[in-house]
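Colleague: Quick one: sequence and predicted model below, then my questions.
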Amino acid sequence: MTDTEQTSHQASQAQATEAQVSEAQALADLVIYESILAAAQKIEGAVLGTPCLPAPRLSELTGAEVFVKYENMQVTGAFKERGALVKLLSLSEKERARGVIAVSAGNHAQGVAYHASRLGIKATIVMPALTPFVKISATRGFGAEVVLVGDTLAEAKAEADRLAEAHGYVWVHPYDDVEVIRGQGTIALEMLAAQPDLDMLVVPVGGGGLIAGMAVAAKAIKPQIEVIGVETVLYPGMWGALYNKEVRCEGATIAEGIAVRDIGLITQEVIKRTVDDILLVKESTLEQAINAYLTLQRTIAEGAGAAGLAAMLSDRERFVGKRVGLVLCGGNIDPRLLSKIVVRELARDGRVVSIRIDTPDKPGVLGEIAMTIGNMQGNVVDVAHHRLFLNVPAKGATLDVTFEAFTAQHGTDIVQALREKGYTVKHLDVAQAVG
């Protein structure tokens, strides 16, 4: 992390001149309900009208009546293609001939690449080198030229600026563009058409394009509806702007799709006028939400896509008894990361238990331990036998065992049974045990 990346939100926004702020305010005035309706007509048939369905198991989990908008069903796996397509359709023939350029950690990249290819427009996408491979591969698969530069979006943006200047490419901004904001707003039109009685929309926030467009559309249709944004505690840029707080945006997050430091100027203006609140969520709660979507809804959510549900899990009382619409805005998560999250959640629930047992180094001990666990219907999934640890007696050994249990209490009962047989048992962090 460079010193540049660790600058505060206020310091970053201070770079905006009065003229830029004034221009942003004027452009924000152009994001109106009628323009979002027009955007919906433009993309009809080219972007999937995804379902917005009741989620009874999430309702049981949160105490609210939950409805999920499945934007992870889009061709590119995320909502971003809505705004990208509206922007591309707004270009003149001369602009299309020049080609377009975008900076993205993945979902915007895929949206631009897919629809630019459909429309016969050359697309160059600059991505940070640390972008998950699944998103890099997908973007190339949709026909774009991908350039990998730097560790951060800021470094990728600098390279994109250079390429745009050198080749005359037209910018397709991921969020701070009137056409893009209008495109994202079409999600709210569909949600309220499907579920007109919603009390709240809970929307992930990165640069602000999604929530800005949705808030304008939703408030026009139903002025009393609450629109709540969600950011991670590591990247609270829009929260800082909304409440005039100095914040720092830094750190590794599983919600890289909303890990935005330099939030939009246009989106800020729209959000200040239309959004009711922004909540901040922790990484552990994002993991819980990703796991809940997978195990309860049988659908895949990336970190950003799960942010709305994470907010409901973080502040349950805020939502209890309300009819809440969640935007599952993307499902492009690295399968390896998803598998790690599932195991970690099993450990948090006490259904995967890792223990260290001090044993005498003699035949039959491993068998007795395995038999004890098996007789109680536990399932051993990993064993590591250590004889050379210096803190273990020369005639002793240490055994690390990871096993599955039906419930946390079941796991506790198995550990107690081992202790009753005379073994010294200590609990391990599952990450330490599994890898």
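Modeller: Arrived safely. The shown structure was predicted, so the numbers you read here are calculated from the model rather than taken from an experiment.

Colleague: contacts and neighbour counts: CA atoms only from here.
Modeller: Fine.

Colleague: Leaving out chain neighbours, which residue sits closest to the residue nearest the centre of the chain?
Modeller: With distances taken as CA atoms, centre = their mean, residue 304 lies nearest the centre of the chain, 1.5 Å away. Distances taken as CA to CA, 6 or more residues apart in numbering put residue 255 closest to residue 304, at 4.5 Å, once the chain neighbours are dropped.

Colleague: mind listing what's buried in the one helix or strand residue 161 maps to?
Modeller: Element membership for residue 161 (DSSP states H and E) is helix 153-167. For helix 153-167, a neighbour-count test (16 or more other CA atoms under 10 Å) marks 153, 154, 155, 156, 157, 159, 160, 161, 164 as buried.

Colleague: Also stretch 269-280?
Modeller: 269, 270, 271, 274, 275, 277, 278, 279, 280.

Colleague: okay if I get the residues you listed as JSON lines plus distance to residue 62 and secondary structure?
Modeller: Output for the buried residues of stretch 269-280, formatted as JSON lines (distance: CA to CA, whole Å; DSSP: H, G, I helix; E, B strand; the rest coil):
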{"residue": "269", "distance to residue 62": "32", "secondary structure": "helix"}
{"residue": "270", "distance to residue 62": "29", "secondary structure": "helix"}
{"residue": "271", "distance to residue 62": "26", "secondary structure": "helix"}
{"residue": "274", "distance to residue 62": "25", "secondary structure": "helix"}
{"residue": "275", "distance to residue 62": "22", "secondary structure": "coil"}
{"residue": "277", "distance to residue 62": "19", "secondary structure": "strand"}
{"residue": "278", "distance to residue 62": "18", "secondary structure": "strand"}
{"residue": "279", "distance to residue 62": "16", "secondary structure": "strand"}
{"residue": "280", "distance to residue 62": "17", "secondary structure": "strand"}
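
Colleague: Presented hereafter is structure B, for comparison with structure A:
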Amino acid sequence: MDAGIAPDLAALHDARARIADAVLQTPLWANDPLSREFGAPIHIKLENLQRTGSFKLRGASHKIGCLLRSGQAANGVIAVSAGNHAQGVARAAMVAGLPATVVMPANAPLTKIESCKSLGAEVVLFGSNLEEARVETDRLARERGLAFIHPYDDWEIVAGQAGVGLEILEALPSAAQIVVPLGGGGLISGIALAAKLQRPDIRVVGVQADAVAPWRHFLADGGIDAIPPDAHTIADGIKVKLPGLLTRQVVARHVDAIVTVDDNAIAEAMVTLLERTRTIGEGAGVVGLAALMRGLIPLPPEAPTVIVISGGNADMTLVGRSIDYGLASSGRLMSVAVLTPDSPGRLATLLGLVAEHGMNVRHVEHRRGELHVPVGMTEIILQIETRDFTHQRELLEHFARQGLAARNLLAP
């Protein structure tokens, strides 16, 4: 494959065939609940069910295969990553019988560090971010003679990721639109090439996290937006501040639109995916679904839209917080503070009022002796599971009719 020329359709099919035994052909599900909700056919491509939990295994497997055939990986391979790319390289190298070194920031999640070690990789912790870790990666590559595997800015990586797009059109030739998470651009470049080289009419949309959105104005002026050093997003898998040079070529030519979503929308999408598919999507993996839920992407009413869920390697503590946030933001969880006389039976009365409305109490807390709570009174905090915001308003109005001062602590 020419290092300076984007792969053609034949090259993409060849890449898919080469890695067929190393990766899974992931499901493409028609999702009836989402289709009814959005008023258009919605299909979900579940790359979160890929081996290692992410599409990254595809590109890593293809790149390592190319290195082996060309004799460039005699001493092993090295990558820099805080998560999915590291695990993809570690597994692909293990399958190929090559030693792998993965450089990760010192604050990388322990679960991802242990996952790479379990796949046989040497894990080197260095620096506080990927930029610092990359410096150590380059030093080790020179010192040990290791082949560096870039996470996205490499045509052989892009060709591997293109298998996602080939599988989509093979299973759903009538797809009108594919919505893809956008970080460095490797996944969307592979999918866009696979789709547009077969169906120039198909629409490809990229979705970024709002806090880290270097592509924000790219389609309008070709520029890459600067990202503040302290930018944070729960979509850490697409927290890429400098997109690839090669991937910019594909995005400029083949991507039709780019939108951004904030972390609140991403958290809600994590909950929605879990409810609709019974699978977990990490923050970066669900940004496409978040964009649809926010109404940012027009949907053809008859032809299918495909949402790519790019990965499922979510930190479990983040999943728990995201679920609670998603429930609160959709009106299914409220935390209400009720000021009431500090006397026996008051809590039982409150719980009875809640039960009358068919609500479930998850947690109870008393506050006494605080400056905002008068002497002789207590503030009871009830965390309650509800159906929707209307259900919550009904409870607050009922409290008011009983002469109880109540406020929803989770109200926007």
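Modeller: Yep, it's here. Note that the coordinates shown come from a computational prediction; the quantities given were computed from them, not determined experimentally.

Colleague: Any idea what the TM-score is?
Modeller: Superposed pair, TM-score by TM-score structural alignment, normalised by the length of the second structure: 0.94. Supporting alignment: 406 aligned residues with a CA RMSD of 1.9 Å.

Colleague: Give the aligned equivalent of the residue nearest to the centre of the first structure in the second structure.
Modeller: Aligned counterpart of residue 304 of the first structure in the second structure: residue 284 (TM-score structural alignment).

Colleague: So its match sits against residue 184, correct?
Modeller: No. Look at residue 284 of the second structure against residue 184 with CA atoms under 8 Å: they stay out of range, at 11.9 Å.

Colleague: Between those two, which contacts overlap?
Modeller: Taking CA atoms under 8 Å, 6 or more residues apart in numbering as the contact rule, residue 284 of the second structure and residue 184 both touch residue 238.

Colleague: Where in the second structure does the longest helix along the first structure fall?
Modeller: Of all segments of type helix in the first structure, defined using DSSP state H, the longest is helix 178-194. The alignment of helix 178-194 of the first structure onto the second structure (TM-score structural alignment) covers residues 155-171.

Colleague: mind checking how far the matching stretch is from the chain centre?
Modeller: Offset of stretch 155-171 of the second structure from its chain centre (CA atoms, centre = their mean, to the nearest Å): 19 Å.

Colleague: first vs last residue of that stretch, how far apart are they?
Modeller: Using CA to CA, to the nearest Å, the end-to-end distance of stretch 155-171 of the second structure comes to 25 Å.

Colleague: What's the match for the residue nearest to residue 304 of the first structure in the second structure?
Modeller: For residue 255 of the first structure, the residue aligned by TM-score structural alignment is residue 235.

Colleague: ok, its match touching residue 211?
Modeller: No. Applying CA under 8 Å, one finds residue 235 of the second structure not in contact with residue 211, separated by 9.4 Å.

Colleague: quick one, which of the two is more surrounded?
Modeller: residue 235 (25 against 19; other CA atoms under 10 Å).

Colleague: who's in contact with the more buried one?
Modeller: 209, 263, 266, 282, 283, 284, 285, 287.

Colleague: mind listing which of these are in strands?
Modeller: Secondary structure from DSSP state E places residue 209 of these in strands.

Colleague: Would you mind giving the contacts of residue 235 of the second structure as TSV with distance to residue 384 of the second structure added?
Modeller: As requested, those are exported to TSV (distance: CA to CA, whole Å):
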residue	distance to residue 384 of the second structure
209	30
263	24
266	23
282	26
283	26
284	29
285	29
287	28
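
Colleague: ranking the contacts of residue 235 of the second structure by neighbours, who comes first?
Modeller: residue 287 leads those on contacts (other CA under 10 Å) with 37 neighbours.

Colleague: Counterpart of residue 246 of the second structure over in the first structure?
Modeller: So, by TM-score structural alignment, residue 246 of the second structure is matched to residue 266.

Colleague: what separates its match from residue 208 of the first structure, distance-wise?
Modeller: 9 Å.

Colleague: quick one: common contacting residues for these two?
Modeller: residue 176.

Colleague: returning to that earlier point: contacts only, for the match of residue 304 of the first structure.
Modeller: Applying CA under 8 Å, 6+ apart, the residues contacting residue 284 of the second structure are 181, 209, 234, 235, 236, 237, 238, 310, 311.

Colleague: how about 6 Å then?
Modeller: By CA atoms under 6 Å, 6 or more residues apart in numbering, the residues touching residue 284 of the second structure are 235, 237, 238.

Colleague: Do I have it right that the last one meets residue 185?
Modeller: Translated: residue 238 of the second structure. No. With contacts counted by CA atoms under 6 Å, residue 238 of the second structure stays clear of residue 185, the gap being 9.1 Å.

Colleague: Neighbour count: those two, which is higher?
Modeller: residue 185 (28 against 22).

Colleague: what's the counterpart of that one in the first structure?
Modeller: In the first structure, residue 185 of the second structure lands on residue 208 (TM-score structural alignment).

Colleague: Report the separation between its match and residue 267 of the first structure.
Modeller: From residue 208 of the first structure over to residue 267 of the first structure (counting by CA to CA), the distance is 5 Å.
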